[in-house]
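Asks: Have a look; sequence and predicted model below, questions after that.
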Amino acid sequence: LASAQARVIESAVPPQVPYKPKRARIVAISVLLALLFGVGAALLLASLDATIKNSSDVAEKLKRPLLGIVPLLKGNALSVVSTPGNTDEAREVDLRFAEAMRTIRTAVSLDRVDKPHKIILVTSSIGNEGKSIVALNLAIAFARAEKTLLLDGDMRRPSVRKMLGLRRDVPGLSELLSERARLIECIIKTGFENLDAISTGFIPPDPLELLSSPRMTKALKVLANDYARVIIDCPPILPVSDAALLSKYADSVLFVVKADATPAPQIRNGLALLERVDAPITGIVLTQLDTRKAEKYGDYGYAGYYAPYASKS
């Protein structure tokens, strides 16, 4: 047999690290995939979130003017604006909230300078969006300069009497419309200068029947002559049609939207119901906006702009 023709070129050396698996590459790829998955999930959730988060969403998703942004309040600050009682003494309102109410008041006042909106209706698409708090504090803001009346038109879940600490034995809107009381008997003086109120009175079995009565038309005409502004707190538009009915008496309708909560399609449905009856929708009031999240969504430096107010409150 012929001998093999071979020679050693280089001696084999044991490797210092294993050739496979390449752990560094696996870790790098795993981190990259995790980052891509996280970004993708965040983008997917953002695309599926149809709520209104800032002023840009109001313009893009609702196609309506933004009248004002009301900051999110908690604890005592919320109690002050939701149950102010019947006195204006020692009422320390959150400065951001007070500024928001003045902004809304100015927007409504400037909307029609030649013929001011006298009867202003406040509603929302669903409940718990803050419409009653907006109606109450907007009435207080208007009363700083002119004679104002706050009318509780929500005969389903009334709140004005409780928020203002009004007496229970005074007749309200239900008694007036059912001819059990005269208008003058239903008007209550509040502890706020230039601000009167009318509560709902007893809760009727069929509110729509009373609200559509000729006495409602007559009462609002009288009130519009006696007061510079009449603010009506109405039920939400989607569950019941009271707001659609009352909107025919209104010069202006303010539509309240809770930030980062109510889906845009639901809001558009509510606006469509009002549009169907030719309601004079002035614009949107965005409520309960978390100012700490506002910067996250790029809302024109909202949190930074209100920082001085937040530091004082």
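Replies: Thanks, I have the structure now.

Asks: Please make it C-alpha for all contacts and neighbour counts, starting now.
Replies: Fine.

Asks: Secondary structure element holding Ser47?
Replies: helix 23-48 (DSSP states H and E).

Asks: Show me what secondary structure element comes after that helix.
Replies: Following helix 23-48 in sequence, per DSSP H and E, is helix 55-57.

Asks: how near is Pro280 to Pro171?
Replies: Relative to Pro171, Pro280 is positioned 30 Å away (Cα to Cα, to the nearest Å).

Asks: That should have said Gln288, apologies.
Replies: Distance of Gln288 to Pro171, given as Cα to Cα: 33 Å.

Asks: Tell me which of the two has more neighbours.
Replies: Higher neighbour count among Gln288 and Pro171: Pro171, with 23 against 19, using other Cα atoms under 10 Å.

Asks: So that one lies in a strand, does it not?
Replies: No - Pro171 is assigned coil when assessed by DSSP: H, G, I helix; E, B strand; the rest coil, not a strand.

Asks: these two touch, right, it and Ala181?
Replies: Yes - using Cα atoms under 8 Å, Pro171 makes contact with Ala181 at a distance of 6.7 Å.

Asks: Which residues are in contact with each of those two?
Replies: With contacts taken as Cα atoms under 8 Å, 6 or more residues apart in numbering, not a single residue reaches both Pro171 and Ala181.

Asks: Buried residues, the helix or strand Val108 falls within. List them.
Replies: Per DSSP H and E: Val108 is located in helix 95-111. Of the residues in helix 95-111, those buried under the neighbour-count criterion (16 or more other Cα atoms under 10 Å) are 95-105, 107-109.

Asks: can you give me the helices in the stretch 101-250 of the chain?
Replies: 131-143, 160-164, 173-177, 183-186, 207-211, 214-226, 242-246 (DSSP state H, counting those that start in this stretch).

Asks: Can you say which of those helices is nearest to Leu78?
Replies: Among these, the nearest to Leu78 by Cα to Cα is helix 131-143 (9.5 Å).

Asks: want to compare, so here's the second one:
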Amino acid sequence: MEQGGMRVEDFIYAIKKRYKMILVIIVFVGISSLALFGRGTTIKSNDEVKIEYEINSKIYIYNAREKVQNDENKQIQGIDARSMNSFSEVLKSRTFMKSVLDEAKSNININTLNQTFWVIVIPDSQVIKLAIIGNDKEELIKVLEQFQNKVIQTAPLIIGNSEAKVIEEIGVVGATELVRTKPKNNNKIAVIMGLTIFASFMLAFLLEYLDNTIKNGKDIEEQFKIPVLGKLLKNNEEKEYIKIRTCIKYSSFNIMNKVVAVTNVDKVKNTNNISKKLVVSLARIEYKTLIITSELGNNNSKDLLHYLDGRESLDDIIEIENEYLDSISLGDIRNGNIDLLDSKLMDNFISGLKLRYECIIIEASSLNSSEVSQILVAKADSVILLAKANKTKNLIFEKSLSLIKNLNTDVIGVILN
């Protein structure tokens, strides 16, 4: 992370980089919250429990002369169904209900009564059932009594020659205990999830802020003022090697800058692979290239150390890979022969190679952990540093640059892999 603090793009990068961690935290907290707060809780206190009462009565509508028999000993005809239905509609009208509420001086709202009061004509009879539902039993009884009185008064006016009487007194025929439950803790869960998302983002930012590794090429270019030659990914290697070889080609036009050391900032062993792919890419454009590889040959192989100690000639140690690519094995460097690398003979050897090749690549393994690598970098005209995004520490990278500066070697650029 830069010393100046995090930028907006750093926040976005931190989220993208650690999105799996963020998702795991959110999912875990979400499941835990649902398990703890997902169920509603039944309220048991008396203040929260309400009783819903159903109160009803029945009224009989009959012809005033219904029980009087005529001369032929026939009974008078009763109230017809059509008249009963018409009368029930009058009782259900808002005007009739409002008059009942006003006379009863009830605090029940007309809209509430309209939804909780029923007038039912019992089929094949002259009986009307009045029913009302609510929580205040006393108030309901008062209203239903007034309904009864009003029905008895109104029946003769609506249905000619009729009378009405109560055949079933007001009674509580149903009492349902309504146990209210607390709603699910949706608000609590929402708050927890919101805080979790915020906290997971902040954790990602904090980890990113404390992370002192190189993030990307932009970090290197802005912080260390060194160009990034390429970023090697599995799906773009070939394209990136073309970019890298172009940089090397133009930097090696000058005879004083033909020898390029490739060295790793970290203690890893991928220098050989990158160097080989690089020289193969240079050879493809018919660029006469030599690679001095740090790989050991077999016991009978001829290497650079054999040449430096006088046992072999230059032509004997050169392995021809193809028309444009040759290689020389560095050999088994031990404490007793390190001095050969840091000798005048080595300087003359490199000067001679510059006359034969357009570009010379030296594998220098790990710069910070190998004295041999440091000597090879010092013998080169310039150096390419290998670093890993999100792995290489800023401090190690800075130490490498300081070391290269002391070795008096120029840095062409960095390859991220």
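Replies: Everything's here; your move. Treat the numbers as computed from the prediction; the structure is a model and nothing was measured.

Asks: Rebuild the helices of the stretch 101-250 of structure 1 as JSON lines, extending it with mean neighbour count and distance to Ile198 of structure 1.
Replies: Below are the helices of the stretch 101-250 of structure 1 laid out as JSON lines (neighbours: other Cα atoms under 10 Å; distance: least, Cα to Cα, whole Å):
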{"stretch": "helix 131-143", "mean neighbour count": "24", "distance to Ile198 of structure 1": "12"}
{"stretch": "helix 160-164", "mean neighbour count": "20", "distance to Ile198 of structure 1": "8"}
{"stretch": "helix 173-177", "mean neighbour count": "23", "distance to Ile198 of structure 1": "7"}
{"stretch": "helix 183-186", "mean neighbour count": "16", "distance to Ile198 of structure 1": "6"}
{"stretch": "helix 207-211", "mean neighbour count": "17", "distance to Ile198 of structure 1": "14"}
{"stretch": "helix 214-226", "mean neighbour count": "14", "distance to Ile198 of structure 1": "11"}
{"stretch": "helix 242-246", "mean neighbour count": "22", "distance to Ile198 of structure 1": "16"}
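
Asks: among those helices, which is nearest Ile120 of structure 1?
Replies: For Ile120 of structure 1, the closest of the helices of the stretch 101-250 of structure 1 is helix 131-143, at 9.0 Å, according to Cα to Cα.

Asks: The closest one relative to helix 95-111, how many degrees between them?
Replies: Per axes from the mean of the first three to the mean of the last three Cα atoms, to 10 degrees, the angle that helix 131-143 of structure 1 makes with helix 95-111 is 70 degrees.

Asks: remind me, longest strand of structure 1?
Replies: strand 281-289 (DSSP state E).

Asks: Which SSE is immediately downstream of that one?
Replies: Sequence-wise, the next helix or strand downstream of strand 281-289 of structure 1 (DSSP H and E) is helix 291-294.

Asks: Mind telling me what Arg64 of structure 1 corresponds to in structure 2?
Replies: Counting by TM-score structural alignment, Arg64 of structure 1 lines up with Ile226 in structure 2.

Asks: helix, strand or coil for that match?
Replies: Under the three-state scheme (three-state DSSP), Ile226 of structure 2 adopts coil.

Asks: now for the helix holding Val108 of structure 1, which elements pack on it?
Replies: Packing partners of helix 95-111 of structure 1 (3 or more Cα pairs under 8 Å, 6 or more residues apart in numbering; DSSP states H and E): strand 66-71, helix 131-143, strand 281-289, helix 307-312.

Asks: And the contacts of it?
Replies: 67-71, 116-117, 134, 137-138, 141-142, 282, 285, 306, 309-310, 312-313.

Asks: swap in stretch 263-275 of structure 1?
Replies: Applying Cα under 8 Å, 6+ apart, the external contacts of stretch 263-275 of structure 1 come out as 49-52, 61-62, 124-125, 237-238, 244, 247, 255, 257, 281.

Asks: So how do I select the buried members of these in ChimeraX?
Replies: Of those, the buried ones go into a single ChimeraX selection, burial set by 16+ other Cα under 10 Å:
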select :50,51,52,61,62,124,125,237,238,244,247,255,257,281
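
Asks: What is the nearest of the contacts of stretch 263-275 of structure 1 to Arg292 of structure 1?
Replies: Ile52 (15.6 Å).

Asks: dump the residue contacts of that closest one.
Replies: If you count contacts by Cα under 8 Å, 6+ apart, Ile52 of structure 1 has them with 58, 61, 257-264.

Asks: Now with 10 Å, please.
Replies: Residues in contact with Ile52 of structure 1 (Cα atoms under 10 Å, 6 or more residues apart in numbering) are 58-62, 257-264, 267, 286, 289.

Asks: For Cys234 of structure 1, give me its contacts.
Replies: For Cys234 of structure 1, the contacting residues are 121-124, 131-132, 135, 151-158, 241-244, 246-247, by Cα under 10 Å, 6+ apart.

Asks: measure the aligned partner of it in structure 2 to Lys277 of structure 2 for me?
Replies: Under the alignment by TM-score structural alignment, Cys234 of structure 1 pairs with Ala364 in structure 2. Counting by Cα to Cα, the gap between Ala364 of structure 2 and Lys277 of structure 2 amounts to 15 Å.
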